[in-house]
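no FASTA, just this:
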């Protein structure tokens, strides 16, 4: 073989190898492609379309009118071309901003950029706090992890639409696999079970159920050793994932819900939430049960709820929470409600919620409030007149790129229901680092609130 032919052959092999490291997922027959966006992956110079879904707003207060998304997998940085089908492009930017992705506007309907690899991204052709038609890109790691076909108690859903109903009951030692292109209408439930896995790249939709009705999308009561990973959950009437028990993992879930009370994840003790995306209209991450870790997530907080909810009235003693390396790309709160802050607690029971560490968190497009930490009676709780507290919280290396307009509130209800030992360290808001309680713009009560410290630490060497 001549040298020139050998080089061409090697280039062809290399091209095929690189292309094999990127995978698109089919759209099932019966779902219509987005009327708003077309997404093309440019892999080693070869274009490949990735199907785009679009859902429309379901509630009158939703600030977004649609959400579009496309999901694919790659093992390397990837050039993306987005074509808008219903609007002209005047501006283009991509969040989270820490990736520093530059978007090139090719013409009034085409933009191009390179994603650094797996992750969750929001491509936006509008400016301001309210974005009405976002395009979300969910990039999985390649190669995909799939359960062995010989796994015992394996149920596989192939590409296509499946109606599973609102009470698809799971048993111990069972694995559910949603292949790329699988689209399930329904909800999974389990009770008093263990060793359950739900995995894959398919979609679980609650579109057939009205708000606050039926089950949570995935509901497991008193279940241990649970793994839920990879899937996309949309149109939840209530929680996307509600778990109690112990030793549970939620990994790389993509969750989108329009209704009030569409919480993200509530997890049991010894729980891990990692690499997930939330665009939900109630609390994104519930930090209720001991030994919870949440890390490397991306959150778009809609008009209701909080990205991090510390306590709606939990009983007992709950401790040891670690939340870190989180990107909150939007906070759309419009009202001065007690459940609307980035870091929130409305604790109205006898329980003790203690030992929280939040660090390395970046917050974009928040013009409402950062902190609302209180003990107080409320209609959802069983108030104990003698006990109940929130204590020992550290917030470290938190940056908010905008200036919230409402004052922060850290305050106990009375001397028997304290909020105490709160450290605000290296909190940077709109370019300024807090060095005093005055910088924090706090509302508090020194009789019911003890040990608030605001400090700036030297940078690590």
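Perfect, I can see it now. Values in this document were obtained by computation on a predicted structure and should not be read as measured data.

from here on, contacts and neighbour counts on C-alpha atoms
Noted.

which secondary structure element is home to residue 10?
helix 3-19 (DSSP states H and E).

in that helix, what's buried?
residue 19 (16 or more other CA atoms under 10 Å).

after it, which helix or strand is next?
Counting by DSSP H and E, what follows helix 3-19 is strand 22-24.

to the chain's geometric centre, what's the distance from that following strand?
Remark: strand 22-24 is offset 23 Å from the chain centroid, using CA atoms, centre = their mean, to the nearest Å.

what does it contact?
Residues external to strand 22-24 that are found in contact with it (CA atoms under 8 Å, 6 or more residues apart in numbering): 43, 49, 50, 51, 71, 72, 73, 74, 75, 142.

three-state assignment of the residue nearest the centre of the chain?
Closest residue to the average C-alpha location of the chain: residue 278 at 2.4 Å, with CA atoms, centre = their mean. Recorded secondary structure, residue 278: strand (DSSP: H, G, I helix; E, B strand; the rest coil).

take the one below as the second:
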């Protein structure tokens, strides 16, 4: 740590790298709101100062409305780097960030609020260049945004206004690299040197744009606190280590930079029902709501909550140092933590960007059936470590218009009556995209629509049971047993697009009775080069006594409607579904009548 600090101080000797650079021009009106952090560091290799915000060393961003294209405004380009620029701090075990660190991966992003069509200008400042607009791709590709080359270092992208906003990746061809599996040992290991078999191609230096709508009218009342919303505590910029004893109902982080010590996270008193992170707020820390009886919680605003100061798996039972026990699920810091009782509770989670979670980003303890969530325009970036899951939605929960960079299970659909729509996902190595396994469950009525997997590095050469695009994993406990008294039914997953190469489509290990699982319009661009044996999809039941819906006679089994690989439809009748064929479906032969793959009417 001392050596890294010396490096950072040396870098900060130049005002071009740290502190107050030339003033930026921002705007805040009904049509466009951008922001800036004067105290920043252009630093891609070490921790930044507590009162500074890391600024992208690769990209600059400016935004103009379509109606006034000559008036361009700065939009801060944040940057995340693996482990926040630290070496492993007090541990030597693998933490999931090894490949990202060795390959010098970074993730930049810029957020702004808008109310009209805009042009987003992204400028390369690392010395690389482009020769045409075709040298730049926008993902999800389905957006098909207009692109114009401004000069050899700048592209501008037209972003039409949408009340849903847009979350997308801007990818310069000169930033692309390919991850390979070196095929060593049981699973292989990732490398970027070209050793072994290709896994996936993605930008080495990611650039994300989050164009978000401005809440207005009743939505503004619901999402932006005022004095009419309750008593408000306004933390001062700088160190924040005193939120455990406040008496107000609302914590309002205004624009600016705040940091909690590495050995502290906020245990918000029972009075606190709402935390607001204003656009331009950058808070280094984590939030735990101590109330178990609050009726309505809120975490809203377009600010950033960053876990960059925490070590991987920061264990409160070990003074916030890396865990000293085999499992710290109960004691490790979560970016957002709640506790629920038998009384019905609600959470509005809107707008915020979670950056560099050191462990799970979000957890609810207690009665999961009485904690209903409404999630909107949430983002998660810089998830380099293992166990940086996406969100688990609880009974009757909804989520829409989100982005996840995740290194574990992303969409955890473990409960009843869930509605998830319009999710963009950048997937790291660990876990699947959609997960409902790990233990026998009762689930009924889950709808997941419009999921865009723009990148993934799922690379294993052996057949893991907790990977693929869609997964119901085997039991987490080696001694755990299936349960014939439980049912998973009425699961509808539609419009899943997987761009680039991936490892496998689905592995479903039924730990309970299962019926009526419908996967419609799953599109996989293509399989990676690791090998057919690692790409097999599975469908099996984990005990003979479990009931699986019959698809042949009752239309109650597993439905794969309009499943495509590389643009070709995979059908049961067409004979291209087998484990070594295009579809890679190596299902249990005993379940022949429990599934079907076909092209439905109105197929894309």
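Received, thanks. It should be emphasised that the depicted structure is a prediction, and the values quoted were computed from it without experimental measurement.

what TM-score do we get after superposing?
TM-score of the superposed chains, computed with TM-score structural alignment, normalised by the length of structure 1, equals 0.87; 433 aligned residues with a CA RMSD of 2.4 Å.

pretty sure residue 147 of structure 1 belongs to a strand, no?
No. The assignment for residue 147 of structure 1 (three-state DSSP) gives coil, which keeps it out of a strand.

so it versus residue 155 of structure 1, what's the distance?
Residue 147 of structure 1 sits 10 Å away from residue 155 of structure 1, going by CA to CA, to the nearest Å.

what residues are shared contacts of those two?
By CA under 8 Å, 6+ apart, the residues touching both residue 147 of structure 1 and residue 155 are residue 177.

what does residue 218 of structure 1 correspond to in structure 2?
With TM-score structural alignment as the criterion, residue 218 of structure 1 lines up with residue 336 in structure 2.

for that match, grab the count of nearby residues.
For residue 336 of structure 2, the neighbour count with other CA atoms under 10 Å is 20.

same deal with residue 554 of structure 2?
11.

what of residue 436 of structure 1?
Residue 436 of structure 1 has 13 nearby residues by other CA under 10 Å.

in structure 1, where's the longest strand?
strand 317-331 (DSSP state E).

which strands and helices sit next to it?
With contacts defined as 3 or more CA pairs under 8 Å, 6 or more residues apart in numbering; DSSP states H and E, strand 317-331 of structure 1 has these neighbours: strand 292-295, strand 298-301, strand 352-363.

now those in TSV, with mean neighbour count and distance to residue 324 of structure 1?
Formatted as TSV, those follow (neighbours: other CA atoms under 10 Å; distance: least, CA to CA, whole Å):
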stretch	mean neighbour count	distance to residue 324 of structure 1
strand 292-295	22	5
strand 298-301	26	11
strand 352-363	22	5
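
what residue of structure 1 matches up with residue 167 of structure 2?
Per TM-score structural alignment, the equivalent position to residue 167 of structure 2 in structure 1 is residue 120.

OK, contacts around that match?
Contacts of residue 120 of structure 1 (CA under 8 Å, 6+ apart): 136, 137, 138, 139, 277, 298.

and what of residue 483 of structure 2?
440, 511, 512, 513, 546.

likewise for residue 262 of structure 1?
236, 237, 238, 239, 240, 280, 281, 282, 283.

the first one touches residue 218, doesn't it?
No. With contact taken as CA atoms under 8 Å, residue 236 of structure 1 and residue 218 are classed as non-touching, separated by 9.6 Å.

identify the nearest residue to the alignment partner in structure 1 of residue 211 of structure 2 in space, disregarding sequence-adjacent positions?
Using TM-score structural alignment, the equivalent of residue 211 of structure 2 in structure 1 is residue 139. Counting by CA to CA, 6 or more residues apart in numbering, residue 139 of structure 1 lies nearest to residue 118, which is 4.6 Å off, once chain neighbours are set aside.

how many residues are close by that neighbour?
Other residues close to residue 118 of structure 1 by other CA under 10 Å number 20.

what's the separation between it and residue 307 of structure 1?
Applying CA to CA to residue 118 of structure 1 and residue 307 of structure 1 gives a distance of 22 Å.

surely residue 414 of structure 2 touches residue 436?
Yes. With contacts counted by CA under 8 Å, residue 414 of structure 2 reaches residue 436, the gap being 5.3 Å.

got a list of what the equivalent of residue 451 of structure 2 over in structure 1 touches?
When structure 1 is aligned by TM-score structural alignment, residue 451 of structure 2 is paired with residue 326. By CA under 8 Å, 6+ apart, the contact set of residue 326 of structure 1 is 295, 296, 297, 298, 299, 360, 361, 362.

now residue 274 of structure 2
Each residue near residue 274 of structure 2 by CA under 8 Å, 6+ apart is listed here: 249, 250, 251, 297, 298, 299, 300.

that one and residue 169 of structure 2, how far apart?
With CA to CA as the criterion, residue 274 of structure 2 and residue 169 of structure 2 are 31 Å apart.
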